[in-house]
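**Q** no sequence on this one, just coordinates:
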């Protein structure tokens, strides 16, 4: 099977992973393009006998970790905002391990192969990421979700992470009203809402007035990962695992605080 045939089905998810690491569509996609170009130049570096998804992510992480700046801990002014220092403390390699297992659903063995580590090392990295993520500051969260049970699950999870839920909106109009009453520090938004309106449209309207990190929730992430239009940097796929929500929220807040 050709390199294109092996990698094409997995590219939307690699792009999601890349954007979670870099914090944006443009920068994440640039890394993915570089990796694909490297594979085209050296196709023997892709083991076609192995799981193509593992091989693709392995190639990406090999390239990512070859860039020195990606392995360095982010530094901030020691007399600056302590909340920023805590967010910057999520170190790069634990971040990769945590995202591979929690967001991309790789097993410990697959993650170890992708990162070139032992399973024991991967376990330590994931534990470290969990400890570092837990040190993040709390924020106010708006949930835009039309399914009551899912909204309740998200609300419970958000609260266990130490955040406050300022509102749960089921429609576009409810979401806009909610932010007029209280501007959140994070938005978790479904795409398709109860009245047929769009969570994406609601978020775009909010972003015209103020800046806020947004995590989108959808049962069909591939519909948003086409490369044909601006895409959300942070996606959670339904049905989701609690660790997935935790990982993606941490990344969204991480890049928001660093940008600020």
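**A** Received the coordinates, thanks. All values reported here derive from a predicted model rather than from experimental measurement. Numbers count the residues shown, from 1 in each chain.

**Q** from here on, contacts and neighbour counts on C-alpha atoms
**A** Noted.

**Q** how distant is stretch 125-137 from the center of its chain?
**A** Centroid separation for stretch 125-137 versus its chain: 15 Å, with CA atoms, centre = their mean, to the nearest Å.

**Q** now do the same end-to-end measure for stretch 130-146.
**A** 30 Å (CA to CA, to the nearest Å).

**Q** correction: stretch 219-231
**A** End-to-end for stretch 219-231, by CA to CA: 15 Å.

**Q** Just the buried positions in that stretch, please.
**A** By 16 or more other CA atoms under 10 Å, the buried positions in stretch 219-231 come out as 221, 224-225, 231.

**Q** Same question for stretch 123-139.
**A** Neighbour-count burial for stretch 123-139, counted by 16+ other CA under 10 Å, picks out 123, 125-126, 128-130, 132-136, 138-139.

**Q** Looking at the buried residues of stretch 219-231, which is nearest residue 3?
**A** residue 225 (20.3 Å; CA to CA).

**Q** ok, which stretches of the stretch 51-200 of the chain are strands?
**A** 140-144, 164-169, 186-190 (DSSP state E, counting those that start in this stretch).

**Q** list the helices and strands the second one packs on?
**A** Same thing as strand 164-169. Counting contacts by 3 or more CA pairs under 8 Å, 6 or more residues apart in numbering; DSSP states H and E, the secondary-structure elements packed against strand 164-169 are strand 140-144, helix 148-160, helix 172-181.

**Q** and here's the other structure:
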């Protein structure tokens, strides 16, 4: 099997991680594109002593730490001390290292040891970074959350996670029409949405209707991520696969609100 064939199944999920890091599909895809270009240009440099998925993310992390992109998507690689300053500034203002560690472990499912390899840290440092990120989640601004989910047990689980994080739940909608009506009645600060709803309506359409009225961060939670990770149309910045871990939902909520707060501050 060629290297390209080994990497292909992991690319949609690398794109998901890149979007979660940058808060933008276009910027995330720029980093993934640069990663693939680096692999094609120097296939002999691709890590041969680890799993292909780990090697892919390792290459991505190297690109992330050493390359910035201008508004047109053109790569602007910094050099020397300037390179280090730009990289550190970006990590501090966009996605701190603690959040990278949390996303890699909680959302992408890497072990602590694998994450340590990916971000050039020790296992103890990764555990401390994740703990810092979790503590930051608990300190962050509270918001009102609309849950769009037609499976009662999953909806209850999500509601518990949201409340445990200190947020409020404005309501639980099981259809597109219910979701839109509840959003209009009480504007949420965050939406958690399933794709397939009770009356065969679409959570995607519900979100489109809501976003047509006002801007709000959205996290899709679905058993069918391949329906959204096609690369053929705009994709959600935050996408969680069912069945999910509570830590994954916590990480996604934290990151979604992190970017929303950054936008408001800007």
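**A** Perfect, I can see it now. Since the structure is predicted, the reported quantities are computational estimates derived from the model, not experimental observations.

**Q** I'd like to know which of the helices and strands packed on strand 164-169 of the first structure lies nearest to residue 1 of the first structure.
**A** Closest among these, using CA to CA: helix 148-160, at 40.2 Å.

**Q** Any idea how many residues pack against the equivalent of residue 57 of the first structure over in the second structure?
**A** Matched by TM-score structural alignment, residue 57 of the first structure corresponds to residue 57 in the second structure. Neighbour count for residue 57 of the second structure, taken as other CA atoms under 10 Å: 23.

**Q** what sits against residue 57 of the second structure?
**A** By CA atoms under 8 Å, 6 or more residues apart in numbering, the contact set of residue 57 of the second structure is 14, 118.

**Q** Tally up the residues packed near the aligned partner of residue 211 of the first structure in the second structure, please.
**A** In the second structure, the residue paired with residue 211 of the first structure is residue 215, using TM-score structural alignment. Neighbour count of residue 215 of the second structure, defined by other CA under 10 Å: 13.

**Q** and residue 215 of the second structure, that one's in a strand?
**A** No: counting by DSSP: H, G, I helix; E, B strand; the rest coil, residue 215 of the second structure falls outside a strand, being coil.

**Q** That one and residue 188 of the second structure, how far apart?
**A** 10 Å.

**Q** go on, residue 161 of the second structure?
**A** Distance from residue 161 of the second structure to residue 188 of the second structure, by CA to CA: 16 Å.

**Q** Could you take the strands of the stretch 51-200 of the first structure and lay them out as CSV, with extra columns for mean neighbour count?
**A** Shown next, in CSV, are those (neighbours: other CA atoms under 10 Å):
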stretch, mean neighbour count
strand 140-144, 24
strand 164-169, 20
strand 186-190, 25
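
**Q** For these, could you give me CSV that also reports distance to residue 201 of the first structure?
**A** Formatted as CSV, the strands of the stretch 51-200 of the first structure follow (distance: least, CA to CA, whole Å):
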stretch, distance to residue 201 of the first structure
strand 140-144, 12
strand 164-169, 14
strand 186-190, 10
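
**Q** can you tell which of those is closest to residue 74 of the first structure?
**A** Taking the strands of the stretch 51-200 of the first structure one by one with CA to CA, strand 186-190 is closest: 22.2 Å.

**Q** aligned partner of residue 113 of the second structure in the first structure?
**A** Match for residue 113 of the second structure (TM-score structural alignment): residue 109.

**Q** for the residue nearest to its match when sequence neighbours are not counted, what are its contacts?
**A** Distances taken as CA to CA, 6 or more residues apart in numbering put residue 119 closest to residue 109 of the first structure, at 5.9 Å, once the chain neighbours are dropped. Contacts for residue 119 of the first structure (CA under 8 Å, 6+ apart) come out as 108-109, 111-112.

**Q** Good, wrapping up.
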